[in-house]
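[1] sequence? don't have it. structure:
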């Protein structure tokens, strides 16, 4: 039985059992009038079939309405829209508002969780939250203190809550959950505090824990079958993680899971990435012989069965990471992508390390791995020859290594910086063009490791960073690009003064929209990147652009509220250039263009005369 959604008197009624909660999500996302998932859909396309706003008229957009969230920190993610209801979230303290679009955005209910503010100092890169999710008449909120809450979508009543981690150990919650079937799946943040990353599934009916898959450690705890879990076409073998760590360092080894998750219902697999190993100092993670060891499965892509959590395959992108190139960025699922004349159903991933991967999502075999910013200089590329001893591994440029001859090295001019050629700000895939539209950072760094001791709940970084635009360039720090994932090529690139830290949106109207750190909301033509609309919002934009239809009119909206890693200086009032894990100095000029804020702005076309 498929669930049916009907709308009446400002709310919706669901005819679905909890076991079929995924059907409620499928039904809600099928209707382009809604924006029913943070990712747009299970494939992470962030594409809308709405075309009322298009390349011919987008230049006529006008502001329809705005809403203040009352919080002055970085606003990531976006609202959800289901029928006539909009669900708005905030950074810490993670307030949720339900607005009735039929009643002039009247606040129908407000949920204000009580959280200990001591969680704020253990949130490495601002107090962000990437949004609530919907299923089976519930709104799911993942709080900063790692509490997962189920709210009644109609009333805002708290139905259940589950604690997923311990902030006293540095574990925090920043990601949006993923609902698949009768489970809600969440990750964990905190690799900069030496946490041990994991992905966890809870029953959506009562919040009971179903399974937990760790990123590092014994096979049973990682939910890895040494004979059936594959990597590069071969079984991973017994103790695939334990063999690649020095002693028991895997217990504080990082590999957190704070990014975006996607789901392929045909293969029944969820996809996500794991973060950096702890500490950032590679010497402290080297093997007993003083040589690099991989530290599996940090910096990796996992494919797992959502019912059991068992891993189908894993692929490590940056073994023995020396630069904090987290692998958590979104996995975009696209079908029929042509690679060397053959069509594949793929996973496309724009990694922090500056390489864009096109991977066969059934087998985990990488098909393409190319730089999506030409300045990337830490590697010459990935060996994709299955017969090579270095199959699947990036070739490290010795001069850009922070670990040379067994010693820490103060390494200069490494590109990209630790915040990556792209961080969590999600890209969009347009089936109109077959291209991916990617918000990027155009930033390099100096990286100086130092010895650090582990204490639970204290920073476990072990590196001092300075960030700056690529040397010898034009001085800009961001690009918005169109990417051909089959060829591994940039089709066009639009430079921006600062990093593009906003999630992109594409629509059937032929437009691609995004926001800039200084606060500009922009829409461009998907075909050539020509700018068609620009509007300066009250604060820098790190939120994700979304769209919906209400009473026959299409709307486009985005949060503005500067912050996140790139904007942490403004968000937290930091001034030391190396604070904010190196971002404060690199983005010091941002204060000349924007100030703190916390608002939602929504645009539409003017009424026809």
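    Nice, thanks for sending it over. Quick caveat, the model's predicted, so the values are computed rather than measured.
[2] Only C-alpha atoms from now on, for both contacts and neighbour counts.
    OK.
[3] what's the neighbour count on residue 251?
    Using other CA atoms under 10 Å, residue 251 is surrounded by 15 other residues.
[4] Oops, could you answer that again for residue 187 instead?
    As a burial measure, residue 187 scores 31 neighbours (other CA under 10 Å).
[5] do the same with residue 238
    Neighbours of residue 238 under the rule other CA under 10 Å: 14.
[6] next one: residue 155
    14.
[7] dump the residue contacts of it.
    Contacts of residue 155 were listed using CA atoms under 8 Å, 6 or more residues apart in numbering, and they are 108-109.
[8] ok, 10 Å please
    Residues in contact with residue 155 (CA atoms under 10 Å, 6 or more residues apart in numbering) are 11, 98, 108-111, 138.
[9] likewise residue 122?
    144-145, 167-172, 189-190, 192-193, 457-459.
[10] mind running it again at 6 Å?
    The contact partners of residue 122, by CA atoms under 6 Å, 6 or more residues apart in numbering, come to residue 170.
[11] shouldn't residue 162 be in contact with residue 145?
    No. With contacts counted by CA atoms under 6 Å, residue 162 stays clear of residue 145, the gap being 10.8 Å.
[12] another one to put next to it:
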């Protein structure tokens, strides 16, 4: 008798969960809305809208603008749900709801009261990569690590949970991924000796469902040593602990401040882990697993399915957090379920997303020199490992080495700025950095809440470059080769958008929104917004009219000098000197610019 109410409750919960998941999926499938930061669960950042196309995009005009009132780096993009636009800002992480049917009228504004002491603990500017939507809620992960669910109609707080401790260096710069009845949340702070993790919270009430650490004992990492694989082989018992000296793993980095993707068919979620701590490799001998790793986990339990470590024993800060783009494509004559990843280390990877099999690993910037190649011979004991060039190593036999001319710089051949994929062309469109560095490691002691870097950097354009610091490229993930490349004066720090109109959009650090032909790369349109663009381009419709929107507001790692008023070339982990010329082309701002074709 007593089982009936329990069964009824269980059924109602299942129905509620299914509804929440189906509702978000329906909105992602509707090109008239922009329901998730990545465009869809596959991270393709592709829109089926084609009203704006390669033939008429030259006629784009600014339709309307909105000032955010904040003057630091503006990453991420707005969301559009049912003719309401949700706009976010950097710290203090204000959220606006704007009525797109009433001249952008502010419906509500949420401004959290955060301790400003979190600002100096945030690496590389006070950015935030946007809010998420699910189950009638807007979910914001604040800089102070509080995850807040707001009623999408009123802005009222539905629930709030604290994910980390800023006094230890744990902060947040990323968005979250809502999927099924959960919200997946990462953590920032690798430069402060944080141990990275991903946490699944209940979408309903914010209660914790599971947490998986990036390194440590198998029980902490949610690893089954016989079922979790690396390059097709079981990882074995305590695979992480065996690659760290002593308890260094407890302050080992591997933070999870990037993007997440999800495959509903396999129920796997994919993401990457960041740099090991400290940046001085001589202080942490071993492969430092599982930093710098692509991880595939079961969404419901968090249990790891497979890992692939791209940069074992990182010596250059080549975080592995960049987006995983999921596609179903023909590969070598066979239909495969693929994962494509453009890593900070300069290699573009293609893997089988179900098994973790490594299929392609090629340089997506010809300037990359720290490694000759990734070993692809499965019979070699070096299989899957980059072959490091000794000249560009930053430690030798456990001793610090000052190295010069390392390409790419620590900010990578691509940082978190997301690429896009067009199923029409089969190409990936990738914003890149064409930047090199000098690297001087030094010994550093750990103190909770204090920087734990241990390196001084200088950055500059690649010596063989056209004089610019960036390129926007089209990439073939089967052949592992660049199809075309557009040089830019500065790194391209904006997320790309591909559309069914055969147009690809991206922004530049000077502030230009650009549109190029998806097949040839020919520039079709350019407009300079009030500040440098490090936001991600998005698109939507209102009353049948297509709009393209992008946040401008210089900042982020590349623009930290302008954003924080820094002048010492070595500040900003070397970026201040590398991007000193930015001040000649743009200034601080915080604005949303929306474009449309004339009526």
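    Looks like it arrived, so ask away. A quick note: this is a predicted structure, and the numbers were derived from the prediction, not measured.
[13] What does the TM-score come to for these two?
    The TM-score (TM-score structural alignment, normalised by the length of the second structure) is 0.97; 586 aligned residues with a CA RMSD of 0.9 Å.
[14] three-state assignment of residue 28 of the second structure?
    When classified by DSSP: H, G, I helix; E, B strand; the rest coil, residue 28 of the second structure comes out as helix.
[15] Let me know whether it touches residue 35 as I believe.
    Yes. Counting by CA under 6 Å, residue 28 of the second structure touches residue 35, with 5.4 Å between them.
[16] Settle it for me: which of these two has more neighbours?
    Between residue 28 of the second structure and residue 35, residue 35 has the larger neighbour count (other CA under 10 Å), namely 28 against 20.
[17] ok, that one - contacts?
    By CA under 6 Å, 6+ apart, the neighbours of residue 35 of the second structure are 27-28, 79-80.
[18] try 10 Å
    Here residue 35 of the second structure is in contact with 24-29, 78-82, 85-86, 131-134, 540 (CA under 10 Å, 6+ apart).
[19] Of those, which belong to helices?
    24-29 (DSSP state H).
[20] Looking at the contacts of residue 155 of the first structure, which two lie furthest apart in space?
    11 and 111 (16.9 Å; CA to CA).
[21] now for residue 501 of the first structure: what does it line up with in the second structure?
    Alignment note (TM-score structural alignment): residue 501 of the first structure maps to residue 493 of the second structure.
[22] ditto for residue 457 of the first structure
    Checking TM-score structural alignment: residue 457 of the first structure goes with residue 449.
[23] Look at its match and tell me its secondary structure.
    coil.
[24] and it, how many residues sit next to it?
    With other CA under 10 Å as criterion, residue 449 of the second structure counts 19.
[25] For it, give its distance to residue 166 of the second structure.
    7 Å (CA to CA, to the nearest Å).
[26] Could you do residue 527 of the second structure as well?
    39 Å.
[27] Wait, residue 41 of the first structure touches residue 49, no?
    No. Counting by CA atoms under 10 Å, residue 41 of the first structure stays clear of residue 49, with 11.8 Å between them.
[28] Residue 378 of the second structure pairs with which position in the first structure?
    Counting by TM-score structural alignment, residue 378 of the second structure corresponds to residue 386 in the first structure.
[29] got it, and residue 327 of the second structure?
    Superposed on the first structure with TM-score structural alignment, residue 327 of the second structure falls opposite residue 334.
[30] got a list of what that match touches?
    Taking CA under 10 Å, 6+ apart, we find residue 334 of the first structure in contact with 43-45, 344-348, 358, 361, 429-431, 434, 436, 485.
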